[in-house]
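*Asks:* sequence plus predicted model, see below.
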Amino acid sequence: MSITKAIILSAGQGSRLLPLTRDVPKCMIDFNGRSLIGWQVAALVANGVTDIVVVTGFRTERVEDHALQLYRDTGARIRTLFNPFFQVADNLGTCWIAREEMDRDFIILNGDTIVSPEIVARLIAGASAPITVTVDVKADYDDDDMKVNRDATGRLHAIGKRLLPPDTNAESIGMLAFRGEGPAIFRNQVDQMMRTPEGVERWYLRAIDIIAKGHAVGTVSIEGLPWQEVDFPQDVEAATVLTAQWVEAANKV
């Protein structure tokens, strides 16, 4: 079964990339002639995901204008949803703003992660659980990685930046699929957490960590496939190199 809807969380400024993001949202950074969000939309559309909701915040008018251009370029239905609390709430709040859009099977994607069409295809093909987390595997994990503990069957047991090395065997790339009862499970958990005083300070993957204690949360490995999170200045350089390779490969076809 295919998934045709996606929610992209693009409310933040990307302050760790200043001064590059002083007046430009992180999702609007150009990489070889295409914005970060443009690369995301292209990967989604290539896999039949044509109903895309972009949650905006910082410099929302720029993202709104760009979304219209992406619609013209791709034909996908691209809508924006403004999060007025983006300066005071973490991305759990961004999910809460978009909760009414979690009305059927969908993919959620952090607005700072460049992925290829092959990665989206692998997630859709492997998303058999109500909630499925896309993970990669590497030799070492640093403090900023969203670390994952999963068993031999691929079931996720814990996710978070504070997992200890012995408990870590993968990392989340910030892209998940929700199918069947998955959207309702996630939506309800987000709503419960946002009703607490600390809700605005939470990452949405904390909701997944809680859900995994009582529901089967699956994982899909994209080990060997290239992707790039853009958080720090060195990530901008790495993403530029990666997308240049993709542009070169496309030009050879």
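*Replies:* Everything's here; your move.

*Asks:* CA atoms for contacts and neighbours, from now on please.
*Replies:* OK.

*Asks:* neighbours of Thr74, how many?
*Replies:* Neighbour count of Thr74, defined by other Cα atoms under 10 Å: 15.

*Asks:* let me fix that, I meant to ask about Val55.
*Replies:* Using other Cα under 10 Å, Val55 is surrounded by 25 other residues.

*Asks:* am I right that it is in contact with Glu61?
*Replies:* No: the pair Val55 / Glu61 is not scored as a contact, 11.8 Å apart, by Cα atoms under 8 Å.

*Asks:* another one to put next to it:
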Amino acid sequence: MLEAQLHSLQEAGIVDVTIIVGYRAEQIEAKLHKYKKDFNISTIYNPFYDVSNNLLSVWMARHLMQDEFITINGDDMFTADVIINLMKSKHNITMVMDEKEHYDEDDMKIIHHDGLVKEVSKQIDPAKANGESVGIIKFSGHGPQIYVNILEEMVRHPENKNSFYLKAIQEIINKGYPVHFSKCNPGDWGELDFHPDLMLIREYVTQTNLVAKIFDKE
């Protein structure tokens, strides 16, 4: 997974990478040594990984959120084109979004209208959703400061300890800041959770030819 992500980032021209680590951090950090020649790569350890969700992980990197940056879910696979297209956006905050015919209860669903994201949550009624968050977001211009301010507000409330970082995006929307989106093709990304049925994961990757798209584009 990590190898696929770094490969796509390199293809897209990104060399500055920070990885938030927690569970088995030593294994991840050991694996990163071979990428030192190609990337300016570093890690931040989240000591609360086993008692919190990814909003706190993102907050721990807030000191790096001064200029343009992209956040990426650790369980995403994606082609370089997803990142290249996202980087074309000139907006403060831009989410990568996929569209499909049907949405599941567990999807991080989106409701968008007139080019803007209006809602993002797993709790959205699947029948009302018209997009799915891929888990990749670009912040530029005023976006980084807006995001950091919201994160700082949210971590002060204990109920947000186990929140997804996309709850912060919804807070940004609720405060009236525009959040745009960049569409990607369904076959250009995949979310590979630790699913109990690994055959479903293997079947998805095979059907979409995602691995070949990532590594054969040279």
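*Replies:* It's in. This is a predicted model, so every value here is computed, not measured.

*Asks:* so after superposing, what's the score?
*Replies:* The TM-score (TM-score structural alignment, normalised by the length of the second structure) is 0.91; 212 aligned residues with a Cα RMSD of 1.7 Å.

*Asks:* so where is stretch 77-86 of the second structure in the first structure?
*Replies:* Residues 114-123 of the first structure are matched to stretch 77-86 of the second structure when aligned by TM-score structural alignment.

*Asks:* got the contact list for that stretch?
*Replies:* Under the criterion Cα atoms under 8 Å, 6 or more residues apart in numbering, residues 36-37, 39-40, 42-44, 46-47, 132, 134, 176-177, 220, 222, 225-230, 239 lie in contact with stretch 114-123 of the first structure.

*Asks:* buried ones in it, by neighbour count?
*Replies:* 114-123 (16 or more other Cα atoms under 10 Å).

*Asks:* check contacts around the aligned residue in the first structure for Asn130 of the second structure.
*Replies:* Per TM-score structural alignment, the equivalent position to Asn130 of the second structure in the first structure is Asn169. Residues in contact with Asn169 of the first structure (Cα under 8 Å, 6+ apart) are 137, 147-150.

*Asks:* Ser57 of the second structure -> the first structure?
*Replies:* Using TM-score structural alignment as the criterion, Ser57 of the second structure maps onto Thr94 of the first structure.

*Asks:* for the helix or strand hosting that match, packing partners?
*Replies:* Element membership for Thr94 of the first structure, per DSSP states H and E: helix 91-97. Helices and strands touching helix 91-97 of the first structure, by 3 or more Cα pairs under 8 Å, 6 or more residues apart in numbering; DSSP states H and E, are strand 5-10, helix 182-194, helix 204-211.

*Asks:* ok, now with 10 Å
*Replies:* Using 3 or more Cα pairs under 10 Å, 6 or more residues apart in numbering; DSSP states H and E as the contact test, the elements touching helix 91-97 of the first structure are strand 5-10, strand 51-56, strand 77-82, helix 182-194, helix 204-211.

*Asks:* Met97 of the second structure -> the first structure?
*Replies:* Taking TM-score structural alignment, Met97 of the second structure has Val135 as its aligned residue in the first structure.

*Asks:* quick one: contacts for Asp114 of the second structure?
*Replies:* His180 (Cα atoms under 10 Å, 6 or more residues apart in numbering).

*Asks:* mind checking how far it is from Glu203 of the second structure?
*Replies:* Distance of Asp114 of the second structure to Glu203 of the second structure, given as Cα to Cα, to the nearest Å: 35 Å.

*Asks:* and for Leu151 of the second structure?
*Replies:* To Glu203 of the second structure, Leu151 of the second structure is 37 Å away according to Cα to Cα.

*Asks:* which one's more surrounded, the two?
*Replies:* Shown here are Leu151 of the second structure and Glu203; by other Cα under 10 Å, Leu151 has more neighbours (24 against 11).

*Asks:* so where do the strands sit in the stretch 1-150 of the first structure?
*Replies:* Assigned by DSSP state E, counting those that start in this stretch, the stretch 1-150 of the first structure shows strands spanning 5-10, 30-31, 34-35, 51-56, 77-82, 106-110, 113-114, 131-136, 147-150.
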